[in-house]
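Peer 1: Provided below are the primary sequence and the corresponding predicted coordinates.
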Amino acid sequence: MLGLENVLIKPLLTEKTSKETESFNRYAFVVNTKANKNQIKSAVEKFFDVKVVSVRTSVLPGKTKRAGRGYKKSSASKKAYVQLQDGQKIEFFKGI
């Protein structure tokens, strides 16, 4: 079982996720590939002190790339889209 400090890797800050944050109060994170939805929900609620309504996940397979004569494969990753209750938000750049 994963510890809660090992579940969240980093927030995913892109143009698409910024639009989802403004429209639906939904934030995106890159998470550990072995983490399940319950662990992700608990980690976000603990570290950011917010109430999570729902969690959606997607697994991205690794890509194959050429390296000289051979091929290399990058590792797979997992994204989690976390929707918060109305009126709550996460400040990623607090105090900067």
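Peer 2: That came through, no problem.

Peer 1: hey, let's count contacts and neighbours off CA atoms from now on
Peer 2: Will do.

Peer 1: give me the contacts around the strand or helix carrying residue 22.
Peer 2: Per DSSP states H and E: residue 22 is located in helix 15-24. Applying CA atoms under 8 Å, 6 or more residues apart in numbering, the external contacts of helix 15-24 come out as 26, 27, 28, 83.

Peer 1: assign residue 43 to helix, strand or coil.
Peer 2: helix (DSSP: H, G, I helix; E, B strand; the rest coil).

Peer 1: would you mind measuring from it to residue 19?
Peer 2: Residue 43 sits 23 Å away from residue 19 when distances are taken as CA to CA, to the nearest Å.

Peer 1: next: residue 8.
Peer 2: Taken as CA to CA, the span from residue 8 to residue 19 is 21 Å.

Peer 1: these two - which one has more neighbours?
Peer 2: residue 8 (19 against 13; other CA atoms under 10 Å).

Peer 1: next, the one to line up against it:
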Amino acid sequence: MNPFDILKKPVVTEKANALNEQGKYSFIVHPKANKIQIKRAVEAAYGVTVEDVKTLNYQGKAKTRYTASKIVQGRTPSYKKAIVTLAEGDFIDFYSGV
């Protein structure tokens, strides 16, 4: 399986950037991917050594919108996030292609 089928996109927020300085990187991943698949995908895509993978499942939030004709209710999509700890001295540069 292609590593980018498992890794959907990196999380680029202030909180995630603070973790980057500690050698931890966050990714939105495929909901059915396990820790071993995530580790192999990060190592193949970025050429680094992964020491630890932590996963978090986020439930989508309920949203309500009031329109002129009716009330529209729905949910934002659920997603899975992985926090990957790299070996000492390894790093990923998300901004190199910008």
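Peer 2: That came through, no problem. Small disclaimer: the values here were computed from a predicted structure and weren't measured.

Peer 1: overlay the chains and give the TM-score.
Peer 2: TM-score for the superposed chains, counting by TM-score structural alignment, normalised by the length of the first structure: 0.89, backed by 94 aligned residues with a CA RMSD of 1.4 Å.

Peer 1: quick one on the thing from earlier: how far off centre is the helix holding residue 22 of the first structure?
Peer 2: 14 Å (CA atoms, centre = their mean, to the nearest Å).

Peer 1: flag every buried residue along it.
Peer 2: For helix 15-24 of the first structure, burial by neighbour count (16 or more other CA atoms under 10 Å) applies to 17, 21.

Peer 1: before we move on, back to that, what about the contacts of helix 15-24 of the first structure, which are in strands?
Peer 2: Among these, the ones falling in strands (DSSP state E) are 26, 27, 28, 83.

Peer 1: need those residues in a markdown table (columns: distance to residue 37 of the first structure and neighbour count).
Peer 2: Converted to a markdown table, those look like this (distance: CA to CA, whole Å; neighbours: other CA atoms under 10 Å):
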| residue | distance to residue 37 of the first structure | neighbour count |
| --- | --- | --- |
| 26 | 15 | 24 |
| 27 | 14 | 22 |
| 28 | 13 | 23 |
| 83 | 12 | 22 |
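
Peer 1: just curious, which of those is nearest to residue 54 of the first structure?
Peer 2: residue 83 (5.3 Å; CA to CA).

Peer 1: distance-wise, check that closest one relative to residue 20 of the first structure.
Peer 2: Separation of residue 83 of the first structure from residue 20 of the first structure (CA to CA) stands at 10 Å.

Peer 1: next one: residue 78 of the first structure
Peer 2: In terms of CA to CA, residue 78 of the first structure sits 18 Å off from residue 20 of the first structure.

Peer 1: quick one: the strands in the first structure?
Peer 2: Using DSSP E, strands in the first structure cover 8-11, 26-31, 52-60, 64-67, 70-73, 77-84.
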